[in-house]
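A.B. asks: okay, sequence plus prediction incoming.
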Amino acid sequence: MSGSPALYSPRLLGLAVTLADYPIGERMTLSESVRSRTCGSIVTVAFDPSDTSKIGISASACAVGQAAAAIFVADAEGREASSISAAMDAIASWLDDNGPLPDWADIEALAPAIPHKGRHEAILLPWKAAAVALSKGVTAG
């Protein structure tokens, strides 16, 4: 038995169930769905185009992917696409053991997934979907 923490901890499972607090509403038409090539997880992030602080999310994923989606949506309010993309890069580096703990609330709950490389892409899906969705709402000026 290894000395690494359990992947499916009570904390991670508790985070996963909070996704129900962020449904995708009818007015949330600025959206993007992305799929993990490694595990097939799908995450959809949607914003109200008139108020992008209103965020909905759905995740067809394992508990790790669902927890990542919950962690994303709980701290994403008011962030712009560039901030979300920078956070995604920092999280990817952290997951690859090349970077410090990213500045995103509760992200440390995903630390047990670091040795599980097959989960990394699913973890990053919410940030990727949100960055693409928000970039759709940018108009040339």
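C.D. replies: Now that the structure is in, tell me what you want to look at. Residues are numbered from 1 along each chain as shown.
A.B. asks: switch to C-alpha atoms for all contacts and neighbour counts from now on
C.D. replies: Will do.
A.B. asks: dump the residue contacts of the spatially most central residue of the chain.
C.D. replies: By CA atoms, centre = their mean, the chain has its centre lying nearest to Pro126, at 3.1 Å. Going by CA atoms under 8 Å, 6 or more residues apart in numbering, Pro126 touches 43-45, 68-69, 72.
A.B. asks: what do you get for Leu101?
C.D. replies: Leu101 touches 91, 94, 107-108, counting by CA under 8 Å, 6+ apart.
A.B. asks: nearest to Cys62, out of those residues: which one, please.
C.D. replies: Ile107 (16.7 Å; CA to CA).
A.B. asks: contact partners for the closest one?
C.D. replies: So Ile107 contacts 68, 71, 101 (CA under 8 Å, 6+ apart).
A.B. asks: the structure to be compared is supplied as follows:
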Amino acid sequence: MPGENDLINLYSGRILALAADIPHLGRLDSPMASVKKRSPLCGSAVTVDLTIAGGQVTEFAQDVKACALGQAAAAVTGTAVIGCNLSDLETARDQLRAMLKDGGPVPADPFAGFEYLQPAKDYKNRHASILLSIEAACEAMTQALQSDCA
């Protein structure tokens, strides 16, 4: 069972700084796709809007109502998402999930900022909140690609 010092490490200054400075906050006026994800365990929620061109994210916005860890993860996603394709997003999601659940390595650039969330691996009840933004981005990208091909 994690102790008090582990909780202090979990909510490090870097996590709190990321949570306080989330890029692309808000909503897009005319997104190609919009996805809301919610963690049933803690109630955290993230809504992602995006547009694409040439198979890459060109515009991105997110409405984040989450704990500090979910906010920090949304900040990393928001910093890295523009210019990514679906494969980039799915790889980042899968690497983040493996880092949290299996002690896997830190996700590759441009998502290496997820490294600050490594201490959360011992807090399984926080994993869903941490994954919300990147999961919503993957789902929105899939929807946008489908509508772009229609």
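C.D. replies: On my side now, so go ahead. Since this is a predicted model, take the numbers as computed values, not measurements.
A.B. asks: break down structure 1 into its helices, ranges please.
C.D. replies: Using DSSP state H, the helices of structure 1 run over 10-17, 63-75, 81-95, 117-136.
A.B. asks: what do we get in structure 1 for Ala140 of structure 2?
C.D. replies: In structure 1, the residue paired with Ala140 of structure 2 according to TM-score structural alignment is Ala133.
A.B. asks: quick one: that match and Ser58 of structure 1, what's the gap?
C.D. replies: For Ala133 of structure 1, the distance to Ser58 of structure 1 (CA to CA, to the nearest Å) stands at 14 Å.
A.B. asks: who touches both of those two?
C.D. replies: If you check Ala133 of structure 1 and Ser58 against CA under 8 Å, 6+ apart, the residues they both contact are Val45.
A.B. asks: any chance of the contacts of Leu101 of structure 1 in a markdown table, plus distance to Ile84 of structure 1?
C.D. replies: Shown next, in a markdown table, are those (distance: CA to CA, whole Å):
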| residue | distance to Ile84 of structure 1 |
| --- | --- |
| Ile91 | 10 |
| Trp94 | 15 |
| Ile107 | 14 |
| Glu108 | 17 |
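A.B. asks: buried ones among those residues?
C.D. replies: 91, 94, 107 (16 or more other CA atoms under 10 Å).
A.B. asks: on that earlier part again, what remains of the contacts of Ile107 of structure 1 once you look at structure 2?
C.D. replies: Contacts from the contacts of Ile107 of structure 1 that recur in structure 2, judged by both residues aligned by TM-score structural alignment, their matches' CA atoms under 8 Å, are 68, 71, 101.
A.B. asks: tell me the contacts of the second one?
C.D. replies: Contact criterion CA under 8 Å, 6+ apart gives 15, 105-107 as the residues in contact with Ile71 of structure 1.
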